[in-house]
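Trainee: Structure of the sequence below:
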Amino acid sequence: MKITDISQCDIWYQALLNRAVEFTGVFFVGVKTTGVFCLSVCRARKPKRENVEFYSDLKSALDAGFRPCKVCRPTENASTAPGYIEQALALVRQTPKQRISDTDLRLHNISPERVRRWFLQHHGITFQAFQRMQRVNVALQELKAGRTTTDVAFDNGYESLSGFGYTCKKLTGSAPSESQQVILIHRFTTPLGPMFVCATGRGVCLLEFVDRRMLETEFSDLQRLFNARIIAGENEHTRQAQREVGEYFSAQRQAFDLALDTPGSEFQRSVWEKLKEVSFGQTADYQSVAVAMGKPNAIRAVASANGANRVALVIPCHRIIGKDGSMTGYGGGIARKKWLIEHEARIGSKNVTLQPLASE
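Mentor: Here you go, the predicted structure:
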């Protein structure tokens, strides 16, 4: 939201002048004379006080029409994990089967309190809860590979089978010996802000910006449809998604190769497949999609299925615009939608036009 409290804005303006690191991501400053928005640490020449506006989040700055500064790159750096978090995560990656305690963090000059606050703010869970999910994920993968429950439990640092069983059932809803499925969730950063990717063992089932409207409803729907719990973790599909999305934003990829696992009605899935036929750098409208499906009167149903898409970018619902060329609704925000279309237009073609779809 735009901040209008003068005293607060004066404090933030002084932080901008001082390039105060502690304000990174706390506010975003829009510069009216250049049309860009920046972080507090931006090295660019400082604007006059009367030429700036302050926002509490990058989405509001984008919605106000400001574009990201090329010097401080706010959409990337505001959401990048700070150094102490990267250190903590490195410890987890080095010893994924062991619990990193507060004492271990302090031995590496990392404040457990700061780590805990960051995880609560960005993941909604503590660092220790995050570790438990990671360890359970590793254990489940080993169980699926054929190892015994006893070997897996003690090898992953659990002091007893009952302790392993309790933790596993609490997080996944099932005992280790039972056939079970979990949905893994991983957070990563893009130039338009952080995204969540969720995946089963079969493929990606969700890819959304973290501030997407109705995101909690999407999580609930996935858990109900798959009869599975969402826990923090990674697998080959989440890692591939992060890699390919990075390539997309860096103009190195125009088509995705991800395996998808997208529950939905037969009609919804047919719409999503048709959306994937809208080429990179092109757009379509709801009516053209309906006609291509052989259902010219199903425009509202197509729009509803488009809105129910949980896999942004890969199933490119952002390429669907109004028949008159207007920017229709988008879960990630109209500003992001416009940015994505212009990004693809610059790379894929010089002009964005309505692309006819093949009729079925």
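
Trainee: can we go C-alpha only for contacts and neighbour counts from here?
Mentor: OK.

Trainee: which ones are touching residue 28?
Mentor: 37, 38, 39, 40, 54, 55, 56, 57, 58, 61, 74 (C-alpha atoms under 8 Å, 6 or more residues apart in numbering).

Trainee: Before we compare anything, build this one as well:
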Amino acid sequence: MLFDLPDHSTLYQALLDRNPNYDGRVYVCVSSTGVFCRLTCPARKPKAENCTFYGTVSECIEAGYRACKRCHPLKPMASADPAIGALLAALDERPEYPWRETDVQRMGFDPSTIRRSFKRQFGMTFLEMARQRRLREGFETIAEGGKVIEAQLDAGFESASAFRTAFAKLIGKAPGRMDANPILFADWIPTTLGDMVAVTSRSELHLLEFFDRRALRTELSRLDKFAKGRIGIGKTDTSEQIKAELRAFFAGTSANFQAQLAQHGSEFTRSVWQELQTIPAGQTRSYSDIAKAIGRPTATRAVARANGANQIAVVIPCHRVIGADGSLTGYGGGLWRKQKLLEIERQYLPDKLETHS
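Mentor: As a prediction, this is how the structure comes out:
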């Protein structure tokens, strides 16, 4: 688990030393390249602030990183299962290709068996892995100022309409309908619990959500109306700040978020969100606890609705609210992700901090 790993400085020194003791147990994801490696990788070492360390390959892939072609961190999985090895090699050779189950069958593999194997090893199917890789390439091309046609080609879509449809399914609008002179900017952020989208202005964070959240498109639609259609794709100082703060959070070095937040909600809803931000990392509260804290002890259900309406995940920690009986309750990002976030935050409890120091 993430909270069982040594601290960031220890792991970064192990990376510099190419320490073999961590081989197969810890991997480094490099935000500046989008690649993950073994700590023994012979490649040039990245800056410490660009590194996030995870304990499994699946966490690296779920965070949107590609395997390094120098140290081959996927090789053990490929060696253990020849089918996985063959498909990963095929994906490396043709990352832009729109892989389908018929392609898997043509290679002599049973699609259902492959689905189970990839889910078991990586937490996602082969087709999901391939699609995510293509779309991220296209998104980042646009974020860096590239044209839509360049993004389409980088994402491996021969059909402009297919690319528009896939992009719209992901972000809510086709790339050509994104504003060329926006006031709000959408950016892609890989994390250990899955890729996220951040929507920022020049000075504030308006949205931070996991791409698979069901309410994402509705939330983006509301922001689009707020911005009068002026949402585009791009990076801002605010999005770069929240990326750095999320890296520190998942790396176990800081649970403090300083990015300025734009909170779109009623006065009551905002009061709930503000109270959520007072819950220390590693601790939890019940809905009734929050209701009492804001002076509305009978408004437990309204608190639950406000909690569910939060569209700035992790930073406004709605995942720290649980049932009165201690059970995990609904979470828009999925209960498995809520459990993971709470596990990650155990490292921020006072006794854990003393142990690491």
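
Trainee: returning to that earlier point: nearest to residue 335 of structure 1, of the contacts of residue 28 of structure 1?
Mentor: The nearest member of the contacts of residue 28 of structure 1 to residue 335 of structure 1, counting by C-alpha to C-alpha, is residue 61 at 9.3 Å.

Trainee: Surely residue 336 of structure 1 touches residue 191?
Mentor: No. Proximity of residue 336 of structure 1 to residue 191 does not meet the contact threshold set by C-alpha atoms under 8 Å, at 10.4 Å.

Trainee: And these two? Which one has more around it.
Mentor: The residue with more neighbours, out of residue 336 of structure 1 and residue 191, is residue 336; 19 against 16, by other C-alpha atoms under 10 Å.

Trainee: Doesn't the more buried one lie inside a helix?
Mentor: Yes. Secondary structure of residue 336 of structure 1 (DSSP: H, G, I helix; E, B strand; the rest coil): part of a helix.

Trainee: how close does residue 346 of structure 2 sit to residue 318 of structure 2?
Mentor: As judged by C-alpha to C-alpha, to the nearest Å, residue 346 of structure 2 and residue 318 of structure 2 stand 16 Å apart.

Trainee: Please say which of the two ends up with more neighbours.
Mentor: Regarding residue 346 of structure 2 and residue 318, a neighbour count based on other C-alpha under 10 Å identifies residue 318 as having more, with 28 against 19.

Trainee: which non-adjacent residue is nearest the more buried one?
Mentor: The shortest distance from residue 318 of structure 2 to any non-neighbouring residue, by C-alpha to C-alpha, 6 or more residues apart in numbering, is to residue 307 (5.8 Å).

Trainee: The one you found: which element?
Mentor: In the assignment (DSSP states H and E), residue 307 of structure 2 maps to helix 300-308.

Trainee: What's the first helix or strand after that helix?
Mentor: Helix 300-308 of structure 2 is succeeded, C-terminally, by strand 321-322 (DSSP H and E).

Trainee: What ranges does structure 2 have for its strands?
Mentor: Here structure 2 has its strands, by DSSP state E, at 27-30, 35-38, 51-54, 66-67, 184-189, 196-200, 205-210, 231-233, 285-286, 321-322.

Trainee: Which one, of those, ends up nearest to residue 135 of structure 2?
Mentor: strand 184-189 (10.5 Å).

Trainee: what's the counterpart of residue 17 of structure 2 in structure 1?
Mentor: Using TM-score structural alignment, residue 17 of structure 2 has no partner in structure 1.

Trainee: Work out which residue lies at the spatial centre of structure 1.
Mentor: In structure 1, the C-alpha nearest the mean C-alpha coordinate belongs to residue 195, at 1.0 Å (C-alpha atoms, centre = their mean).

Trainee: hmm, what's the outermost residue in structure 2?
Mentor: Outermost residue of structure 2 (C-alpha atoms, centre = their mean): residue 298, 35.5 Å.

Trainee: Enumerate every residue touching it.
Mentor: So residue 298 of structure 2 contacts 288, 291, 292 (C-alpha under 8 Å, 6+ apart).

Trainee: among the residues you listed, which ones are buried?
Mentor: Burial by neighbour count, 16 or more other C-alpha atoms under 10 Å: within these this picks out 288, 291.

Trainee: where do the helices sit along the stretch 101-250 of structure 2?
Mentor: Under the criterion DSSP state H, counting those that start in this stretch, the stretch 101-250 of structure 2 contains helices at 101-106, 111-122, 126-143, 148-154, 160-171, 216-226, 237-251.

Trainee: Pipe those helices into a markdown table and attach mean neighbour count per row.
Mentor: Shown next, in a markdown table, are these (neighbours: other C-alpha atoms under 10 Å):
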| stretch | mean neighbour count |
| --- | --- |
| helix 101-106 | 13 |
| helix 111-122 | 16 |
| helix 126-143 | 20 |
| helix 148-154 | 20 |
| helix 160-171 | 16 |
| helix 216-226 | 16 |
| helix 237-251 | 20 |
